[in-house]
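Visitor: Below are the sequence and a predicted model for it; my questions follow.
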Amino acid sequence: GWAGGQLRIVNPETSEACADGEVGEIWVSGPHVTQGYWGRDEHNAETFQARVRGHEAEGGFLRTGDLGFQREGELFVTGRLKDLIIVDGRNHYPQDIEQTVETQHEGFRLGCCAAFSVEQANEEKLVVLIEVDRQYTPPGDGAGAHVLEQAEVLKKVRQAVAAAHSLDVHELVLLQHGEVLKTSSGKVQRRACRAKHLEGSFQRWPG
């Protein structure tokens, strides 16, 4: 048991239980789990009364929206279902891509990167936002140096992401210091960053 309740790792698409060590959505049940939002029966059944396929008699589970796996009874949380990037039918964790990108340039701020996908012509394309440290000054002089360097940086990032994740970076956006949206505890808000990017209101580097 898990604090008087139950915990299952479930494939979010098929509702089948995952094997030990296999990543899926974390589902929980128990006396502490809310029964849902008042007056929203359809949403409640899907989110708060989810059934594991083949184990329907077990009762309803709350779908947490968190991804993770269990190994020998221990739970490991790997990310959020809504943040998952799906390109060409393959799943990618944004934090893995962000870690690859952050190390590609001395001017990039660690922990200030957001990776997400945008739909273009019915295809999901990868967009990466990264902050440039305000202390960083590019070599050379004048605006020409910035432009030249951005092209080189983009090429380097593209190669690194292709090598590590077999993914094409559709767009790399360099942002000014402090632009990436975060929660009060410092977690990158990828969906909010995506919305702000789509409306074109970020302050880009070099300004």
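Guide: In hand now; what should we look at? Every value quoted in this text rests on a predicted model; they were computed, and no experiment measured them.

Visitor: Could you use CA atoms for every contact and neighbour count after this?
Guide: Noted.

Visitor: mind listing what the most centrally placed residue in the chain touches?
Guide: Among the residues of the chain, the smallest C-alpha distance to the mean C-alpha position (C-alpha atoms, centre = their mean) belongs to residue 83, namely 3.2 Å. Residues counted as contacts of residue 83 (C-alpha atoms under 8 Å, 6 or more residues apart in numbering) are 93-94, 116, 190-191.

Visitor: Mind checking what secondary structure residue 42 has?
Guide: helix (DSSP: H, G, I helix; E, B strand; the rest coil).

Visitor: oh sorry, the question was meant for residue 127
Guide: Following three-state DSSP, the label given to residue 127 is strand.

Visitor: How about it, nearest residue that isn't a chain neighbour?
Guide: residue 171 (4.8 Å; C-alpha to C-alpha, 6 or more residues apart in numbering).

Visitor: coming back round to it: between the contacts of residue 83, which has the most around it?
Guide: Within those, most neighbours by other C-alpha atoms under 10 Å means residue 116, with 24 neighbours.

Visitor: Could you say which helix or strand holds it?
Guide: strand 108-120 (DSSP states H and E).

Visitor: Any idea how far that strand is from the middle of the chain?
Guide: 9 Å (C-alpha atoms, centre = their mean, to the nearest Å).

Visitor: And it, what does it pack against?
Guide: Strand 108-120 makes packing contacts with strand 85-87, helix 94-102, strand 123-132, helix 190-199 when contacts are defined by 3 or more C-alpha pairs under 8 Å, 6 or more residues apart in numbering; DSSP states H and E.

Visitor: how many other residues sit next to the nearest residue to residue 173 once chain neighbours are set aside?
Guide: Across the structure, with C-alpha to C-alpha, 6+ apart as the measure, the residue nearest residue 173 apart from its sequence neighbours is residue 129 (4.8 Å). Using other C-alpha under 10 Å as the criterion, residue 129 is surrounded by 25 other residues.

Visitor: What's the local residue count around residue 88?
Guide: The local packing of residue 88 (other C-alpha under 10 Å) involves 10 other residues.

Visitor: now swap in the one 3 residues further on and tell me
Guide: Burial measure for residue 91: 10 neighbouring residues, criterion other C-alpha under 10 Å.

Visitor: quick one: it is in a strand?
Guide: Yes: per three-state DSSP, residue 91 lies within a strand segment.

Visitor: What separation do you get for it and residue 169?
Guide: With distances defined as C-alpha to C-alpha, to the nearest Å, the gap from residue 91 to residue 169 amounts to 15 Å.

Visitor: now do residue 20
Guide: On the measure of C-alpha to C-alpha, residue 20 and residue 169 end up 33 Å apart.

Visitor: just residue 182 next, same as before
Guide: Residue 182 is 22 Å from residue 169, where distance means C-alpha to C-alpha.

Visitor: In terms of neighbours, single out the busier of the two.
Guide: When neighbours are counted by other C-alpha under 10 Å, residue 169 comes out ahead of the other of residue 182 and residue 169, with 21 against 16.

Visitor: Wait, that one touches residue 126, no?
Guide: Yes: when contacts are counted by C-alpha atoms under 8 Å, residue 169 is listed as touching residue 126 (5.3 Å).

Visitor: A further structure is provided below for comparison with the first:
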Amino acid sequence: QTISHYRVTHSQGPNFAYEHCLRRTTPEQRANLDLSSWRTASNGAEPVRKETVENFIATFAPFGFRRDALYPAYGLAEATLLVSTKKHGEKAGVLTLAADALEKNRIVVVSPAAKDQVVRTVVSCGPPICGMKVAIVNPNTLTKCQPDQVGEIWVCDPSMAVGYWNRLEETKKTFHAYLAESGEGPFMRTGDLGFWQDGELFITGRIKDVIIIRGRNHYPQDIELTVEKSHPSLRSSHGAAFAVEIKGEERLIVVQEVERSYQKQLDRDEVVGNIREAVTDEHDVQVYYVVLIKAGSIPKTSSGKIQRSACRVKFLEGTLDQLEARGKVASKSGAAVSS
């Protein structure tokens, strides 16, 4: 309504903000909107979901919102925000990738209509802006990745900050990275993972959030999307997936909020069963423990992003505001006990 009334032209929000608009507005509320002034609706700060982009455009196009006005973007505060976004007048690009290859940090593009394999969709964040130098680098060897490989995103530009205030060691580690083969640099190590395709940047996740189980990489946002789709009682964009070491082996943990309207009459066994089945079918990994928590209780940053590391800490402390849990959990002695 604010955009419609004041003829706003530019805005920025994370993916969950667009999801919130889809869930919380009614057809009656949308009927009087005029969004024709909205030229740039930037979507960044967290992984951009193909379903969100498509549903937002389809829902608000009848009220003047243009398809090319939605801008998936990548940026970070250290770069004075924007690093890359799509070009004006173009549609946001989307790639369909073979999931098994992505788990091994390889990029294999497949047809969106592929029925014989599990796939992942990734939305393009466009080319770097204003000549900003961006490299995709193997975080272990510090060498540039091949075009079909996922690597860490390194950024170099005059717009970059020079470091973190009074944090010399972290500044050196983050802002003074050089390529091993050429000595080129300094770059800033973003800690984000991604790849190039036709000159555009695609983001796949965060290094520290990647779940590695039995040698395979699983991106938490993919598992979280599978979880929330598994049952109508589960809140969209209000879950966390992470790994915990139990008896010397990494195990997958899922924490998920339940909609308030379902909490009093929730069939917990059905919900947990749906989650387990969906994750196994889609990702070929077993969920070791499921924690269903009350709406509004999952840890978030001040900007509304889920804090997976804080969820993990609360899980280990046993301080999550849970409705129900199913599975096994490690006791302090390291022995697995049933809940």
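Guide: That came through fine. Here the structure is a predicted model, which is why all the values come from computation and not from measurement.

Visitor: Kindly provide the TM-score of these chains.
Guide: The TM-score (TM-score structural alignment, normalised by the length of structure 1) is 0.84; 198 aligned residues with a C-alpha RMSD of 2.4 Å.

Visitor: The aligned partner of the residue nearest to residue 127 of structure 1 in structure 2: which element?
Guide: Using TM-score structural alignment, the partner of residue 171 of structure 1 in structure 2 is residue 289. In this structure, residue 289 of structure 2 sits in strand 287-293 according to DSSP H and E.

Visitor: Next: residue 51 of structure 2.
Guide: Per DSSP H and E, residue 51 of structure 2 falls inside helix 50-60.

Visitor: Same question for the next helix or strand along the chain from that helix: list its buried residues.
Guide: If you walk from helix 50-60 of structure 2 toward the C-terminus, the next helix or strand you reach (DSSP H and E) is strand 70-76. By 16 or more other C-alpha atoms under 10 Å, the buried positions in strand 70-76 of structure 2 come out as 70-75.

Visitor: Structure 1: matching residues for strand 70-76 of structure 2?
Guide: Following TM-score structural alignment, the aligned partner range for strand 70-76 of structure 2 in structure 1 is empty.

Visitor: and after that strand, which helix or strand comes next?
Guide: strand 81-85.

Visitor: buried residues in that following strand?
Guide: For strand 81-85 of structure 2, by 16+ other C-alpha under 10 Å, it's 82-85.

Visitor: Distance from the chain centre to it, please.
Guide: On the basis of C-alpha atoms, centre = their mean, strand 81-85 of structure 2 is displaced by 17 Å from the centre of the chain it belongs to.

Visitor: Does anything pack onto whichever helix or strand comes after that strand? Which helices or strands?
Guide: Read in the C-terminal direction, the helix or strand following strand 81-85 of structure 2 is strand 94-98, with elements assigned using DSSP H and E. For strand 94-98 of structure 2, the packing partners by 3+ C-alpha pairs under 8 Å, 6+ apart come out as strand 119-123.

Visitor: can you tell me which residues contact the counterpart of residue 314 of structure 2 in structure 1?
Guide: Aligned counterpart of residue 314 of structure 2 in structure 1: residue 196 (TM-score structural alignment). The contact partners of residue 196 of structure 1, taken as C-alpha under 8 Å, 6+ apart, are residue 202.

Visitor: and the top helix by length along structure 1 with helix 94-102, angle?
Guide: Here the longest helix in structure 1 is taken by residue count, with DSSP state H as the criterion, and it is helix 142-165. Compare the direction of helix 142-165 of structure 1 with that of helix 94-102 by axes from the mean of the first three to the mean of the last three C-alpha atoms, to 10 degrees and you get 130 degrees.

Visitor: can you list the residues that contact helix 142-165 of structure 1?
Guide: Helix 142-165 of structure 1 is contacted by residues 92, 97, 100-101, 104-105, 138-139, 167-169, 172, 206 when judged by C-alpha under 8 Å, 6+ apart.

Visitor: how far out from the middle of the chain is it?
Guide: On C-alpha atoms, centre = their mean, the centre of helix 142-165 of structure 1 falls 22 Å from that of its chain.

Visitor: Name the residues of it that are buried.
Guide: By neighbour count, and taking 16+ other C-alpha under 10 Å as the criterion, the buried residues in helix 142-165 of structure 1 are 146, 150, 153-154, 157-161.

Visitor: Isn't residue 329 of structure 2 up against residue 317?
Guide: No: between residue 329 of structure 2 and residue 317 no contact is recorded; they are 11.5 Å apart, counting by C-alpha under 8 Å.

Visitor: got the buried residues for stretch 299-319 of structure 2?
Guide: With burial defined by 16+ other C-alpha under 10 Å, the residues of stretch 299-319 of structure 2 counted as buried are 299, 305-306, 308, 311-312, 315.

Visitor: Just give me the closest of those residues to residue 57 of structure 2.
Guide: Compare each of these with residue 57 of structure 2 using C-alpha to C-alpha and the shortest gap goes to residue 305, at 22.6 Å.

Visitor: what do we get in structure 1 for the closest one?
Guide: For residue 305 of structure 2, the equivalent position in structure 1 is taken to be residue 187, counting by TM-score structural alignment.

Visitor: That match and residue 197 of structure 1: what is the separation?
Guide: Note on residue 187 of structure 1: its distance to residue 197 of structure 1, by C-alpha to C-alpha, is 18 Å.

Visitor: got it, and residue 171 of structure 1?
Guide: From residue 171 of structure 1 across to residue 197 of structure 1, the span is 11 Å (C-alpha to C-alpha).

Visitor: What of residue 123 of structure 1?
Guide: Distance, residue 123 of structure 1 to residue 197 of structure 1, by C-alpha to C-alpha: 18 Å.

Visitor: Same check on residue 93 of structure 1?
Guide: Distance of residue 93 of structure 1 to residue 197 of structure 1, computed by C-alpha to C-alpha: 19 Å.

Visitor: Check residue 127 of structure 1 too.
Guide: 9 Å.

Visitor: try residue 42 of structure 1
Guide: Going from residue 42 of structure 1 to residue 197 of structure 1 by C-alpha to C-alpha gives 32 Å.

Visitor: Please apply the same query to residue 118 of structure 1.
Guide: Distance, residue 118 of structure 1 to residue 197 of structure 1, by C-alpha to C-alpha: 10 Å.

Visitor: Pull up the overlap in contacts between those two.
Guide: Shared contacts of residue 118 of structure 1 and residue 197, defined by C-alpha under 8 Å, 6+ apart, are absent.

Visitor: Could you double-check that residue 82 of structure 2 sits in contact with residue 73?
Guide: Yes: between residue 82 of structure 2 and residue 73 there is a contact at 7.4 Å, judged by C-alpha under 8 Å.

Visitor: can you pull the contacts of residue 187 of structure 2?
Guide: Contact partners of residue 187 of structure 2, counting by C-alpha under 8 Å, 6+ apart, are 154-156, 175-178.
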